[in-house]
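Q: dropping the sequence and predicted coords here.
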Amino acid sequence: MRATTWTRRLALAGGGVAAGLLVVTPLAVADTTAPPAPPSSTAPPSSAVPVAPITLSPEESQQVCGDWVPKLQKRAKNLTDRINGGAEVAGSVANLKARSADQKAKGHTAAADRLQKRADKRQSRISQLSDATSKLDAFASAHCKPAGTK
């Protein structure tokens, strides 16, 4: 009985050391010889940093075009439909505004203000969703072949 307890403890300790080495090794190997460049006033903002191209294998490209792009397009469409829905659609801007008016009528101004802010923020998401949809469509037209072509 004693040997199995010690064996388990050694196995757990060895596993912990191995996991620790797996985490620490990439950090130790990372190249830190070049110091970061100091920010300059003429440098573009961080959001304007160019993005490196990504190379996909044919299998990965097929998975992206066959699985991910349609799922993301459907998700963006469903979110847009929900946001633009009527007052009876939970999560829509109209629903949040109706709930805000109801809370204001009951005298709960803090809750009404929170609901109104949520409605305003959700309305601003429409432009982000349309940008994402246009990017997905552009990617699909540029990189995804129709089912009948090779």
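A: Looks like it arrived, so ask away. Note that the structure is a prediction, hence the values are computed from the model and not measured.

Q: please make it C-alpha for all contacts and neighbour counts, starting now.
A: OK.

Q: what's in contact with stretch 93-100?
A: 83-89, 111-116, 118-120, 122-123 (C-alpha atoms under 8 Å, 6 or more residues apart in numbering).

Q: presented hereafter is structure B, for comparison with structure A:
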Amino acid sequence: MPAVNRLPSGRRAGALGTLALAGALLAAAPAAQAAPAAPSSGPAAATSPTALPTPTGDGAKNICKRLPSTEGHLTNALNRLNGDATVAGSVARLEQRVANAKAAGHTEVETYLNGRLTARKALVGTLKSRQGDLKSVATWCAAHGKGAGK
């Protein structure tokens, strides 16, 4: 084959991929037209494959079981958020980025980062609230004999 008619390997692979996709679509089109419609009544229509039964309890046993892990996740997240400007994900680091954007005159970037900063500060409050709620849950679990591992 003359060198003039050869495609570079990247373009060749792209062309082959396009041809394969077109062939697959053409082959699937008649099959899709021939497929029967789903029944509109009966047991298959009443329940979808992802439907779950309605809960019968509040999941207290599993909440108590996962309590130490959940407390650890909350503590780690709050430590990260409350870290200084050298900690990735901290409020202080994002505040520094906002200040840098303002100093550079990047008003659109500053606006975007201020929105993220507002959400991150709200997240700190939410996580502190959840941490307090978890202390109450831990007390409840201990009182009802549903401590970790039970």
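A: That came in fine, so what should we check first? Here the structure is a predicted model, which is why all the values come from computation and not from measurement.

Q: so where do the helices sit in the first structure?
A: 2-29, 58-63, 69-83, 93-105, 109-143 (DSSP state H).

Q: what's the most buried one of those helices?
A: helix 93-105 (a mean of 19; mean count of other C-alpha atoms under 10 Å).

Q: in the second structure, what residues pair with that one?
A: Using TM-score structural alignment, helix 93-105 of the first structure lines up with residues 91-103 of the second structure.

Q: ok, average deviation of that stretch from the first structure?
A: With mean C-alpha distance after the TM-score superposition for the first structure, stretch 91-103 of the second structure departs from the first structure by a mean of 1.4 Å once superposed.

Q: just to revisit the earlier point, would you format the helices of the first structure as a markdown table with distance to residue 150 of the first structure included?
A: A markdown table is the format used below for the helices of the first structure (distance: least, C-alpha to C-alpha, whole Å):
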| stretch | distance to residue 150 of the first structure |
| --- | --- |
| helix 2-29 | 41 |
| helix 58-63 | 12 |
| helix 69-83 | 19 |
| helix 93-105 | 44 |
| helix 109-143 | 12 |
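
Q: for stretch 138-150 of the first structure, what is the distance to the chain centroid?
A: From the chain centre to the centre of stretch 138-150 of the first structure is a distance of 24 Å (C-alpha atoms, centre = their mean, to the nearest Å).

Q: which residues touch that stretch?
A: 61, 62, 65, 69.

Q: need those residues in JSON lines (columns: distance to residue 104 of the first structure).
A: Shown next, in JSON lines, are the contacts of stretch 138-150 of the first structure (distance: C-alpha to C-alpha, whole Å):
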{"residue": "61", "distance to residue 104 of the first structure": "51"}
{"residue": "62", "distance to residue 104 of the first structure": "52"}
{"residue": "65", "distance to residue 104 of the first structure": "47"}
{"residue": "69", "distance to residue 104 of the first structure": "42"}
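
Q: looking at the residues you listed, which is nearest residue 18 of the first structure?
A: For the contacts of stretch 138-150 of the first structure, the minimum distance to residue 18 of the first structure (C-alpha to C-alpha) is 34.6 Å, reached by residue 61.

Q: which ones are touching the closest one?
A: Counted by C-alpha under 8 Å, 6+ apart, residue 61 of the first structure has contacts residue 144.

Q: now swap in the one 5 residues further on and tell me
A: Residue 66 of the first structure makes no contacts at all, as judged by C-alpha under 8 Å, 6+ apart.
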